[in-house]
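Student: following is a predicted model, sequence given first.
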Amino acid sequence: MQPSTGLPQELLDKIIDGLHDEPDALKPCALASRLLLERSQSHLFFTIRIHYPKASSRLLEVLKNNRRICQYIRELIVRKDESGLHDPDLIHVIRMLASLESLAIHGDDIKWNRLFSKEMTDTLVHLVRQPSVTTLRISNGHLVPFDFLAVHKHLSSLQLRSSILAFSRMQVPLVSEMTTDSWN
């Protein structure tokens, strides 16, 4: 039996939606009632930032314990530097993200193959090819594999900042037209 507040669920959802950018307010809401839990989690997990391996390990445990949370993650921001080069849990996390819309990768002026293993690169390329991913941002990446850009029609926004591409001998489809966002 669902607990009752006397308020319609639509109104409760609107209240939680009003708190979408206030995680300190959403956390108690998620704990207060099952009527508020899912909507609160959808905002709490909308954007995930991973800056070091422990973050991906903790996230993996959360996702394994509650698979529903995977559907709430729409934006993934990965910041890599030499201190977090080996991060096998991140591969598992990425493979669980079927609803992701935006991927941002921030390097630390380090060559791509030093930041990411071949398995991680393949996992990221597979992710970028998913139709749900419409935004890709890469910054401070050196020798970024061209596979990331080997054209995905579903991408509506592509941002490259301070990055150098690495071209391989792969077959690249012909691009007849490409538009980019403004370079502010």
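Tutor: Yep, that arrived. Note that this is a predicted model, so its numbers are computed, not measured.
Student: please make it C-alpha for all contacts and neighbour counts, starting now.
Tutor: Fine.
Student: most centrally placed residue in this structure?
Tutor: Leu76 (1.8 Å; CA atoms, centre = their mean).
Student: how about the nearest residue to Leu155, chain neighbours excluded?
Tutor: Nearest non-adjacent residue to Leu155, counting by CA to CA, 6 or more residues apart in numbering: Thr134, 4.1 Å away.
Student: enumerate every residue touching the one you found.
Tutor: Counting by CA atoms under 8 Å, 6 or more residues apart in numbering, Thr134 touches 101-102, 154-157.
Student: confirm for me that Ile94 is in contact with Val125.
Tutor: No: contact criterion CA atoms under 8 Å: Ile94 and Val125 do not qualify, at 10.8 Å.
Student: what packs against whichever helix in the chain runs longest?
Tutor: Longest helix in the chain, counting residues (DSSP state H): helix 53-65. Secondary-structure packing of helix 53-65 (3 or more CA pairs under 8 Å, 6 or more residues apart in numbering; DSSP states H and E): helix 88-95.
Student: hold the first one in mind and look at this next one:
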Amino acid sequence: MSVSSPVLPQELLDKVIDDLQDDFEALKVCTLTSRSLLGRSQINLFFAIRISNLQRCRRLRSVLEGNPLLSERVRELEVVDFIKWVKGDTDLPYILRATVLLRSLCVESSEDPLLWPMVPKDTVDALTSAFCRPTLCNLRMSMIRDFPVHLLGLEMNLAHLSLREVVLNPGTLDTTGHVDFSRTSAHTVEVCLDMPFLSDLAPYQAVAAKPCSFTSRIRNLVIHNTGMTMFLAVPFVESAAGSLETIQLRERPSVNLERPRWFKYDFSTLRYLRRLELHFMLGFHSRNEFRHLTSVALRRMIDFFVDNRSATRVKQINVRFIPWWNPSWQAPESQWVLDILDIKNSWSELDRILDAGRGSGESAGFRVGIELGLPILDKQEFIYGPVDEWRGGIEEKMDVWREMIHTLMPLASGAGVLVTDVIADVDSR
């Protein structure tokens, strides 16, 4: 009499496979092991695809042509280093048209910007169709020049639109009067324009000036203080004044380069604004440089609230410091991170400014968050060092961070509005 092996519930098998989502080799083995493991393994294998050269693009097309059902597994697609292989490509259009359930699309170049006119027409048509796909929620474009303005008037319904180093074609400015920018919808819009020319701003300003533009319905605005970007802050804020709920200002302080001051605005006119975030990405080579950068960041923050007293009345103010370390450099000691807290006079000044803005004794509904963000290099290693070493110390670091912040900001702490946190796996871009 044969004894059959116990059969595990499919839900449990699926959970096991999902736990392997970052182990590419293990997932490949699972696809060959059992039919009950095949489907879930393919979902995880093809969920997020990154294409960085012609060979990968051709191979992916071959796989999808051989098994068209796999196209429906792809939810996230990144097309990177595009300038290096766009001219010789004929396969990407097929992939874009086949991945009909795409949720996230990234198109970016690196080092040198991609000139949009050099993109083959078939690829442009396929990208345009993908932009308008009903399932698409996130669209990220980076390092592209001469991007046609009218493509921002496509019928897109996005949760997040990121435009980093995307220079709109000024020659298409005269077409904005014939483009219906209201057809695009994006709850969160991120803009970073690290270009030196004021002329690069004009197309963006023209889009924001349209009464029914998608910018008038932005709920969350992310603005980087780099290049000319800050000059777009006021036009975008004014356009979204009737819908804006969160403003996030991001900056990489520099030892040698003095950034322009952040914009001035009457934040009391933004009736739906509930949250103001200031994020500082601190990239450094040495401990002395890191200490200097933290000092610059605190000074920049204080200057912003001095210039914008009305900003201190925003109900939720969130400040995040993100120390950033290139993995190719010598890893710093984790203790360096606490140098952020070693600038007592600046912290006291910030505490007084925010307290004065809230008003004496008023704390209802107000929150001041001071966060330390720890970026992840990959799933196995923090950007600082081995993941076990840093994860093992997260709770301890959180306790030290909390205690010291409450000591440095007694007014906010005493009013019961101060919250602190140490957060792993944050975006340091």
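Tutor: Structure received. Quantities reported herein were computed from a predicted structural model and do not represent experimental measurements.
Student: re the thing from before, out of the contacts of Thr134 of structure 1, what pair is the most spread apart?
Tutor: Ser102 and His154 (11.6 Å; CA to CA).
Student: find residues that contact each of the two.
Tutor: Joint contacts of Ser102 of structure 1 and His154 (CA under 8 Å, 6+ apart) are 133-134.
Student: who has more neighbours, the two?
Tutor: Ser102 (20 against 14; other CA atoms under 10 Å).
Student: the more buried one and Leu136 touch, don't they?
Tutor: Yes: at 6.0 Å, Ser102 of structure 1 and Leu136 qualify as touching, with contact defined as CA under 8 Å.
Student: re earlier: just the contacts of Thr134 of structure 1: which are in helices?
Tutor: Those of the contacts of Thr134 of structure 1 lying in helices (DSSP H): none at all.
Student: run these past structure 2 and keep the common ones.
Tutor: Contacts conserved in structure 2 for these, counting by both residues aligned by TM-score structural alignment, their matches' CA atoms under 8 Å: 101-102, 154-157.
Student: can you list the residues you listed in a markdown table and add distance to Lys14 of structure 1?
Tutor: Below are the kept ones among the contacts of Thr134 of structure 1 laid out as a markdown table (distance: CA to CA, whole Å):
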| residue | distance to Lys14 of structure 1 |
| --- | --- |
| Glu101 | 23 |
| Ser102 | 24 |
| His154 | 30 |
| Leu155 | 30 |
| Ser156 | 29 |
| Ser157 | 29 |
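Student: how deep is Gly18 of structure 1 tucked in, by neighbour count?
Tutor: Neighbour count of Gly18 of structure 1, defined by other CA under 10 Å: 11.
Student: sorry, back to before: what about the residue nearest to Leu155 of structure 1, distance to Glu38 of structure 1?
Tutor: 24 Å (CA to CA, to the nearest Å).
Student: for Glu22 of structure 1, same thing?
Tutor: When Glu22 of structure 1 is compared with Glu38 of structure 1 (using CA to CA), they lie 16 Å apart.
Student: mind checking which of those two has more residues around it?
Tutor: Shown here are Glu22 of structure 1 and Glu38; by other CA under 10 Å, Glu38 has more neighbours (18 against 13).
Student: residues contacting the more buried one?
Tutor: Residues in contact with Glu38 of structure 1, defined by CA under 8 Å, 6+ apart, are Ala30.
Student: what kind of secondary structure is it in?
Tutor: Following DSSP: H, G, I helix; E, B strand; the rest coil, the label given to Glu38 of structure 1 is helix.
Student: tell me which residues in stretch 80-94 of structure 1 are buried?
Tutor: Using 16 or more other CA atoms under 10 Å as the test for burial, stretch 80-94 of structure 1 gives 80, 86-87, 89-94.
Student: oh, I was asking about stretch 111-123 of structure 1
Tutor: 111-113, 115-117, 120-121, 123.
Student: same question for stretch 388-398 of structure 2.
Tutor: Residues 390, 394, 397-398 are the ones in stretch 388-398 of structure 2 that count as buried (16+ other CA under 10 Å).
Student: onto which residues of structure 1 does it map?
Tutor: Using TM-score structural alignment, stretch 388-398 of structure 2 lines up with nothing in structure 1.
Student: straight-line length of that stretch, end to end?
Tutor: 16 Å.
Student: chain center to it, what's the gap?
Tutor: Centroid separation between stretch 388-398 of structure 2 and its chain, computed with CA atoms, centre = their mean, to the nearest Å, is 24 Å.
Student: equivalent analysis for stretch 98-116 of structure 1, please.
Tutor: On CA atoms, centre = their mean, the centre of stretch 98-116 of structure 1 falls 10 Å from the chain's centre.
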